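> Requesting a structural model of the entry that follows:
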Amino acid sequence: MKDSALSFDDALQRFLLDAQVLLTQAQECLQHLDLIENDPDACRGLDNALDSLARQAMHLDLREVAHYTTALQQLLAPACHGGCLQREALPAVGECLTLLAWQLELVDPFTGRLNLDIGEQLVLLGELAKVVQQPFAQTCTYCDEQGRVCIHPPGEAADDGSSSRY
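Predicted coordinates for the structure are as follows:
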């Protein structure tokens, strides 16, 4: 029987392989959207790839990747579902996916942590939010202290229950 460290290592390696496939799918959908604006299949594919990536990262408690991917998916979901992901938004989406690809390369293969400043994430997500005309809330105090993108609904307490957005 394997110990839990080996099990996590195996699961992390599987995740990183799956994540590359999902990221490639998301990038292909973005390229398709550049050719055919608001194509419903490409929008759905982009949304599904990001959603799956975020869920898998959450399942493994890869917080940094999970939070960033979830924030990205949540910003894009209304435009993808509403068929209004405008061509002008595609460069910002591309930059977000490029950062995600870079982050996946830098995930510690033993711990799953990504010890990076979230400043670039916040800038890119903020720019994307403007282009897709979606609100992008600032991080709550707890998430800011933890150095991660906040995905808590407004007014909901963060992980430790001690903070809110206000």
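
> CA atoms for contacts and neighbours, from now on please.
Noted.

> from the middle of its chain, how far away would stretch 120-135 be?
Here the centre of mass of C-alpha atoms in stretch 120-135, compared against the chain's by Cα atoms, centre = their mean, to the nearest Å, lies 12 Å away.

> buried residues in it?
By neighbour count with 16 or more other Cα atoms under 10 Å, stretch 120-135 contains the buried residues 121-122, 124-129, 131-132, 134.

> Here is a second sequence; please produce its structure as well for comparison:
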Amino acid sequence: MLIDDKEWHQSPDFLLEAEALLAKSVECLNHLNLIKNDRDAIDCMLSTLLKLAEKTDALALRSTAEFSRQVHALLDHSHPHPDMNEQILDTLGECFSLMAWQLELVDPVTGQLNLDGNEQATLIESLAVQVDPLPASLSCQQNSFNVFSIAKRNA
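The predicted structure follows:
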């Protein structure tokens, strides 16, 4: 969904605010690369991801907002927070790089963002498996079972 031109032009600082929030998330990530599992850095990253989702959602950049929320949810719903190992940190870096590209590609006049969601979906799936591999593998097994059951019924 796109916002109208009038609404977009009333928020010229949006991209600067979103870029600042993303930069703060990257700072938290860099901190976690130095000091593994620092709760303050994890909490900072989580709150910044929510703020970024709110900003992008307010201006109808739904894909970026949803991506930010999904990353937040994967990290926040792991109790305690997941072990921020190198693989998770690398994937988070890739997520933030994609978000940066999304913000860069927003048309500054219309606010339109045209993108293919495949890379976003791949990164979310990868992060989900790294954060909590057991439910993801169970989910795959259940999906395979359902497909098999439908195929068997149709035979």
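
> Keep only those of the buried residues of stretch 120-135 of structure 1 that are in helices.
Residues from the buried residues of stretch 120-135 of structure 1 lying in helices, with DSSP state H as the criterion: 121-122, 124-129, 131-132.

> May I see the residues you listed organised as CSV, with distance to Ala26 of structure 1 added?
Formatted as CSV, those follow (distance: Cα to Cα, whole Å):
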residue, distance to Ala26 of structure 1
Gln121, 18
Leu122, 20
Leu124, 17
Leu125, 16
Gly126, 20
Glu127, 19
Leu128, 16
Ala129, 18
Val131, 19
Val132, 17
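
> returning to what we had before: turn the buried residues of stretch 120-135 of structure 1 into TSV, including distance to Ala89 of structure 1.
Putting these into TSV (distance: Cα to Cα, whole Å) gives the following:
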residue	distance to Ala89 of structure 1
Gln121	16
Leu122	16
Leu124	12
Leu125	12
Gly126	12
Glu127	9
Leu128	7
Ala129	9
Val131	6
Val132	6
Gln134	12
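
> Looking at those, which is nearest Gly82 of structure 1?
Each of the buried residues of stretch 120-135 of structure 1 was scored against Gly82 of structure 1 by Cα to Cα, and Val132 proved nearest at 11.4 Å.

> In contact with that closest one, which residues are there?
For Val132 of structure 1, the contact set (Cα atoms under 8 Å, 6 or more residues apart in numbering) comprises 75-76, 79, 85-86, 89.
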